[in-house]
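Student: can you look at this prediction? I've put the sequence above it.
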Amino acid sequence: MKKIHNYNELLMVKESFPVEVSEYLKEEFHSLYDYLSNGEGIEIFSLDTHQAMIILENKDELTNILNMTFAIEYIEELRLETIAIQRIGIYSAEDVQLYYYILSNELG
């Protein structure tokens, strides 16, 4: 499991994924920044613990999240160019925290 609270963590995590996933995560972070920032620069903006973007790295982590049925706000499957991602919104501290799981590396 990887957590992204700020722009530096995003840059570190981006290197672990294919370019299209990295670009998608960057867009997601920028959307959260636009919505939640109070005018501070993106370099110092930080998501609270219950707002951090969470990237699930294995099936066990995904299963644990999906077992929290009482807290699931939504589950959607996104298809990028060659990769499918599951985007899961979990209700946390009166907010929705975003979880991501790469379903497949090659779409046919």
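Tutor: Arrived safely.

Student: all contacts plus neighbour counts: C-alpha atoms, from now on.
Tutor: Noted.

Student: longest single helix anywhere in the chain?
Tutor: helix 19-36 (DSSP state H).

Student: that helix: what's the following helix or strand?
Tutor: Once the chain leaves helix 19-36, the next helix or strand it forms, by DSSP states H and E, is strand 53-56.

Student: which strands or helices does that next one pack on?
Tutor: strand 2-4, strand 95-104 (3 or more C-alpha pairs under 8 Å, 6 or more residues apart in numbering; DSSP states H and E).

Student: okay, one more to line up with it:
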Amino acid sequence: MCGLCGIAGTAPHWTDGVPAPSAPDTPTRRRDRQARVRGLNRVLRPFGLTASDWQGNAYVIATQTGRSEIVADTAHLWQAAARLRGRACDPLDLDLLDRLEAL
């Protein structure tokens, strides 16, 4: 299945918060998602990767050379990051956590 088909119609991941039932695309939800992308970028930057929102339904993870993958939610982000880098990315690495805490 291609990335678009896998994303279409999926329920929100728990990390995406709980949108209002009557308005899934409210300003609050967009603002929360933008804040989530900023946080993801803080963690991904040391790995040479970036994240961006893709139509409020997914994330695009990209390398500095332009290779990218669409992931449905943050649960799939680290697998895509490892594929793009060619090696594992450990978001719980103590050195990384120390650097992030110092920011």
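Tutor: Here it is on my side, so go on. Keep in mind that this is a model prediction, so the values were computed, not measured.

Student: where does the TM-score land?
Tutor: After superposition, the two chains reach a TM-score of 0.27 (TM-score structural alignment, normalised by the length of structure 2), with 53 aligned residues with a C-alpha RMSD of 4.7 Å.

Student: show me which positions of the host helix or strand of Tyr74 of structure 1 end up buried.
Tutor: Here Tyr74 of structure 1 sits within strand 72-79, counting by DSSP H and E. Across strand 72-79 of structure 1, burial judged by 16 or more other C-alpha atoms under 10 Å covers Ile72.

Student: tilt between that strand and strand 95-104?
Tutor: Using axes from the mean of the first three to the mean of the last three C-alpha atoms, to 10 degrees, one finds that strand 72-79 of structure 1 and strand 95-104 are set 30 degrees apart in direction.

Student: so what's the residue count around Leu62 of structure 1?
Tutor: Burial of Leu62 of structure 1 is recorded as 18 neighbouring residues (other C-alpha atoms under 10 Å).

Student: an error on my part: the question was meant for Val71 of structure 2.
Tutor: 24.

Student: was I right about it contacting Leu77?
Tutor: Yes - Val71 of structure 2 lies in contact with Leu77 (C-alpha atoms under 8 Å); the separation is 6.1 Å.

Student: ok, which stretches of structure 2 are helices?
Tutor: Under DSSP H, structure 2 gives helices at 3-7, 27-44, 77-85, 94-102.

Student: hmm, Glu77 of structure 1 is touching Arg87, no?
Tutor: Yes - applying C-alpha under 8 Å, one finds Glu77 of structure 1 in contact with Arg87, separated by 6.1 Å.

Student: which other residues reach the strand holding Tyr74 of structure 1?
Tutor: Residues outside strand 72-79 of structure 1 that contact it (C-alpha atoms under 8 Å, 6 or more residues apart in numbering): Leu66, Ala84, Ile85, Gln86, Arg87, Ile88, Gly89, Ile90, Tyr91, Val96.
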